[in-house]
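Asker: no sequence on hand, only this structure:
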């Protein structure tokens, strides 16, 4: 990215040099003009843009000099009548002419700090992906038991009995997650620090979960100082461990934040795109503001970053246009502008924007500001669409997905299967062990579904202990095989409560477009529900299919 930013700086320097030559001529004409307001307004507009873009692109001294002249011009323009004597006009014109000298100084020694992309590695994490989980446990029977159970959730577990063996393995391999008991091997505690503080291990950026029989404060503080991502106590609750692994990996491997940059200054917009993209964000640039609604509809940004002053449209005007659409009321809009008048900033925010960032802005500050605001929007969006306990789609959203996938199946002629799943005798689990334990059972099934199904499949919590699964491009036999695998894996999962171990089972019903070619989305779901009813009344812990209509 550094090379790209350097090339962009050269392009900007060439362009702004021509702009400064034009401004010098306009400023020189002030001496002979009877009415200087039009020329002064033109100068003010260009100085404002150079002050903001120049500083962000690394031309610090140019930005500062242009800012001082902009403030002076703004003071004159704020008067009802602009009355400048010959000395003031000449001095201002000379100051504009010297801006090119500041440009030359900046070209020699640019001051912009270059943001660096965080280290990352390719992973198969996601629905149906093989996630490598390494375990460090010297009690071999326990370790093998954990390997078996983690395998039921679709992970690829590997057991180690010594930390030095892990240190050797990570030289050319990397797990998606490392789970270890820091007291489990015959090695001293220094082996843990040696492993986790080694440059080779830190470069992997691998999440680590400690499991220990000792949960006192010093042990937890030691884990925190080593940067451990999770700390769990033995005896280990496997569904809870799986939940922790899943949440950590989902956060680390989430889709990139989508940011729409709206700015008529193409050089500045490209700089913003490079900086934000280097941090892993997905950035689209719009230099034609009148197309903002179309761009939002196709790109689906999680944040709009726009200039407040553009030639034909202002930021507040564009923000108002966006807010006219009900489905865009919650979309974050952040101004990035050289406007430093606090009263004008506040007035602009009243037009529907959420925040104001002032140019020039460092790369580091820009990335941090955008990331935290986009993350907040995603969190709120997830609260609206996803179940808070499982992270799966809510009732209404999964029904919308059925409508969408059924329309696609009918259009392409590909099969579609819909299944309803229900945890057997779940009320007894809640009554006997409490709702907190019941929630862990629900979360375990949710994680099992996410691990064993494809990323293209839809999964939703329909209500309580009931789930809906949408399987595009999947005929009835394929759906039966997939759900039978999930059923078999779920029934062997152990759940713990006060030292007591118990297990649960599930029942499921399937309906497909092959057997119900004329069914609409509601009828397909009803057919799956009827098949689930048959599974319950047929003895539970089984998969039933809806008969041909």
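Answerer: Received the coordinates, thanks. Just so you know, these numbers come straight off a predicted model, no measurement behind them.

Asker: make it CA atoms for all contacts and neighbour counts henceforth
Answerer: Noted.

Asker: what segments of the stretch 51-200 of the chain are strands?
Answerer: 131-136, 155-160, 177-180 (DSSP state E, counting those that start in this stretch).

Asker: likewise the stretch 201-350 of the chain?
Answerer: Going by DSSP E, counting those that start in this stretch, the stretch 201-350 of the chain shows strands at 208-212, 230-233, 258-262, 282-286, 303-306, 333-337.

Asker: could you give the angle of the fourth one to strand 258-262?
Answerer: With axes from the mean of the first three to the mean of the last three Cα atoms, to 10 degrees as the criterion, the two stretches strand 282-286 and strand 258-262 enclose an angle of 20 degrees.

Asker: what residues does strand 282-286 touch?
Answerer: With contacts defined as Cα atoms under 8 Å, 6 or more residues apart in numbering, strand 282-286 is touched by 256-264, 269-270, 273, 276-277, 292, 295, 299.

Asker: one more time with 10 Å, if that's ok
Answerer: Residues from elsewhere that reach strand 282-286, judged by Cα atoms under 10 Å, 6 or more residues apart in numbering: 255-266, 269-270, 272-277, 292, 295-296, 299, 301, 303-306.

Asker: presented hereafter is structure B, for comparison with structure A:
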């Protein structure tokens, strides 16, 4: 299987280099194009990078997926926001596309060279995937009111949904059969002055095996028992009565589609036997897990810092030091004290197994082990760790990292950036006039505003970046491998998008803005200095009129 995968990977690499060369040519044309020609080139780049993003990780090139997805997103934003791109924005876009394209090519060439020297000792490196690196969630809005439908379409685009509008239930099945996959349908009930058309269309959809599992959310002016019963019979997972705040609708859509967004478990394998380690890795990767292999236990801390595993599979007997000693050393580090450590060894003596676990192991699996047993054991413990860690490290309202965890990550990421001579940026931001929102509309509405900003940050930033809620309406973001100018540009886009989101309360609509302060290395070289500089830049943004991004001097 490994040889077949390596062969496919080499073939893919040979083809992909030609595709990247074509992409570079199109980017060159883009630099000199204007008007419709510029949009045509952007569309070509968007389509090409979409294909690369979908195939890269499949053939063992996860960084191809990462870089191609960044390029695709940049093109989509411009194509979906015609006329809003300044000349400076256009130059910056071309420069960023060129940089990403070169990174993409460098990664392919490097990995192709590694693949040409097929060797079981090759270490697999995990590359963090971007949020939204899978396809956008597809949403059908069934609404006869064209104005309301257009508003929903605009708002949902802000939150990363791919929206299609259907103006009558009679057209819904045709739309499904014509356009394919859909994650959720948001529908009213009143069409032609009664509910029969909508409920009949939903019932017909349930009878079709291809579409019966699509989630349905009802969004209607009707608030009667009979209407609600009809929605239940039609399989609706949620029932909302208009007017509905968009942030509240987003929460519901996230809830009914959450099964599609499970992140892969990350497993660190420490084993000096390269053949067995590669075999274990192949099994876990086949089960959809992210893995990293360390053959020398003396390198385990570097792997922990870089990979952030959710479970460690540890061999018991290794030349430089035994597995139980490695477990004991890992437990000395507070940040790794809770990571599950599972020994995977040929040792069958129960007393020796228990003795090893006394120093920090959580379980003991004996080789040889059935693939299904290994996968189940790893998945159960990793899932439990993820759940417990979430309680300790996450803000309960937004799901972002809490204040303490964000500060810890800043120290870790700063040390990594300095060690690898990489860029790192810190952004402090908060919601402008948030007290006015709470005083005017109530704390429940204020909570929806906070959650809306949190979701937008998760959507617009990479999964490798760290996003934290520092308290109240204050947030912080740590942008990996990002300089101060690029960070300011990213957050200026986020600022603009957030300012366009409409919130509803007591039949009133309102908008909210944010202010941001940005600081980066090497201008500031300690975690405290970075944090303080970003905070001071935020204060400058506030004092300068709010709704802006300010870079630290």
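Answerer: Everything's here; your move. The shown structure was predicted, so the numbers you read here are calculated from the model rather than taken from an experiment.

Asker: TM between them?
Answerer: After superposition, the two chains reach a TM-score (TM-score structural alignment, normalised by the length of structure 1) of 0.60; 420 aligned residues with a Cα RMSD of 4.9 Å.

Asker: tabulate the strands of the stretch 51-200 of structure 1 in TSV, adding columns for mean neighbour count.
Answerer: What follows is those, written out as TSV (neighbours: other Cα atoms under 10 Å):
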stretch	mean neighbour count
strand 131-136	22
strand 155-160	20
strand 177-180	23
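
Asker: what about the ones you listed, which gets the closest to residue 546 of structure 1?
Answerer: Taking Cα to Cα, strand 155-160 is the member of those nearest to residue 546 of structure 1, at 31.6 Å.

Asker: Provide the aligned range in structure 2 for that closest one.
Answerer: Using TM-score structural alignment, the residues of structure 2 aligned to strand 155-160 of structure 1 are 161-166.

Asker: stretch 52-70 of structure 1 now?
Answerer: Under TM-score structural alignment, there's no match for stretch 52-70 of structure 1.

Asker: run the chain-centre distance for stretch 350-361 of structure 1.
Answerer: A distance of 21 Å separates the centroid of the chain from that of stretch 350-361 of structure 1, by Cα atoms, centre = their mean, to the nearest Å.

Asker: now the strands of the stretch 51-200 of structure 1 in a markdown table, with distance to residue 481 of structure 1?
Answerer: Listed next are the strands of the stretch 51-200 of structure 1 as a markdown table, based on distance: least, Cα to Cα, whole Å:
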| stretch | distance to residue 481 of structure 1 |
| --- | --- |
| strand 131-136 | 22 |
| strand 155-160 | 19 |
| strand 177-180 | 29 |
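
Asker: indicate which one of those strands is closest to residue 101 of structure 1.
Answerer: strand 177-180 (54.6 Å).

Asker: any chance you could map the helices in the stretch 151-300 of structure 2?
Answerer: 172-179, 196-207, 225-233, 246-256, 274-286, 300-307 (DSSP state H, counting those that start in this stretch).

Asker: make JSON lines out of those helices and add distance to residue 421 of structure 2 and mean neighbour count.
Answerer: Formatted as JSON lines, the helices of the stretch 151-300 of structure 2 follow (distance: least, Cα to Cα, whole Å; neighbours: other Cα atoms under 10 Å):
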{"stretch": "helix 172-179", "distance to residue 421 of structure 2": "47", "mean neighbour count": "13"}
{"stretch": "helix 196-207", "distance to residue 421 of structure 2": "56", "mean neighbour count": "17"}
{"stretch": "helix 225-233", "distance to residue 421 of structure 2": "57", "mean neighbour count": "15"}
{"stretch": "helix 246-256", "distance to residue 421 of structure 2": "38", "mean neighbour count": "18"}
{"stretch": "helix 274-286", "distance to residue 421 of structure 2": "30", "mean neighbour count": "17"}
{"stretch": "helix 300-307", "distance to residue 421 of structure 2": "14", "mean neighbour count": "16"}
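
Asker: any chance of TSV for those helices, columns distance to residue 544 of structure 2?
Answerer: Below are those laid out as TSV (distance: least, Cα to Cα, whole Å):
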stretch	distance to residue 544 of structure 2
helix 172-179	48
helix 196-207	51
helix 225-233	50
helix 246-256	28
helix 274-286	51
helix 300-307	39
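
Asker: so for residue 412 of structure 2, which of these sits nearest?
Answerer: Residue 412 of structure 2 lies closest to helix 300-307 among those, at 7.7 Å (Cα to Cα).
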